[in-house]
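# Predicted coordinates and the sequence they were generated for:
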Amino acid sequence: MVVYIVDAAEELGVISTTSAPFNLRKSIDKANNPQSILLEVTQNKGIFSTMVGMKQIDHIKENIQIFQRNFQYK
């Protein structure tokens, strides 16, 4: 039986965060659209939060714009 840590945490009610999404660099290298990869990793079931592209202010601004275009906040 395989138990994934994120699934186990969710079952126990533990909130999971990540600072290095799994295989993100490999996914971006293969993707034609890095923005779609960003949206995908931030919507993983069981992951509450992830830090992606936070080294430079320009990256943070670009990521915020991606989310503003793709999500409606109330």
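Looks like it arrived, so ask away.
# from here on, contacts and neighbour counts on C-alpha atoms
OK.
# What sits closest to S16 if chain neighbours are left out?
Distances taken as Cα to Cα, 6 or more residues apart in numbering place I47 nearest to S16, at 5.0 Å, with adjacent residues excluded.
# adding another structure so you can compare the two:
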Amino acid sequence: MNLRRARLNSGLTQQALAEKAGVAYKYYQDLEAGRLAGLTLATVERLSDALGIDAWKLFHPGAIPEPTRTKARSPQTHR
């Protein structure tokens, strides 16, 4: 399941996504860790809606690109 990748691309924390999707934080952590017991279509739809993506993308390998990591910019000094 591409849940972690989709969450990172959205810029949300686990807590924020859980709240936005209306699921318990611990339950969300379990889902992201691959423990999918009790996962329902309704939960998949709530998660995909919260992420702003189609539900099928959570299950299709390669449907969600790797999160891009931006290099931290060093503070600029003014002369």
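Yes, it's here. This one's a predicted model, so the numbers in the text were calculated from it and none came from an experiment.
# What is the resulting TM-score of the chain superposition?
Superposed pair, TM-score by TM-score structural alignment, normalised by the length of the first structure: 0.26. Supporting alignment: 32 aligned residues with a Cα RMSD of 3.4 Å.
# What is the burial count for the residue nearest to S16 of the first structure?
I47 of the first structure has 19 neighbours, counted by other Cα atoms under 10 Å.
# Wait, it touches D7, no?
No. Here I47 of the first structure does not reach D7: they are 9.5 Å apart, not a contact under Cα atoms under 8 Å.
# returning to what we had before: I'd like the distance between the residue nearest to S16 of the first structure and I60 of the first structure.
For I47 of the first structure, the distance to I60 of the first structure (Cα to Cα, to the nearest Å) stands at 19 Å.
# now R25 of the first structure
Distance from R25 of the first structure to I60 of the first structure, by Cα to Cα: 17 Å.
# all helices for the first structure, in order.
5-11, 24-30, 34-41, 57-70 (DSSP state H).
# I'd like the ones you listed as CSV, with mean neighbour count and distance to T17 of the first structure appended.
Listed next are these as CSV, based on neighbours: other Cα atoms under 10 Å; distance: least, Cα to Cα, whole Å:
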stretch, mean neighbour count, distance to T17 of the first structure
helix 5-11, 14, 9
helix 24-30, 12, 15
helix 34-41, 15, 11
helix 57-70, 12, 17
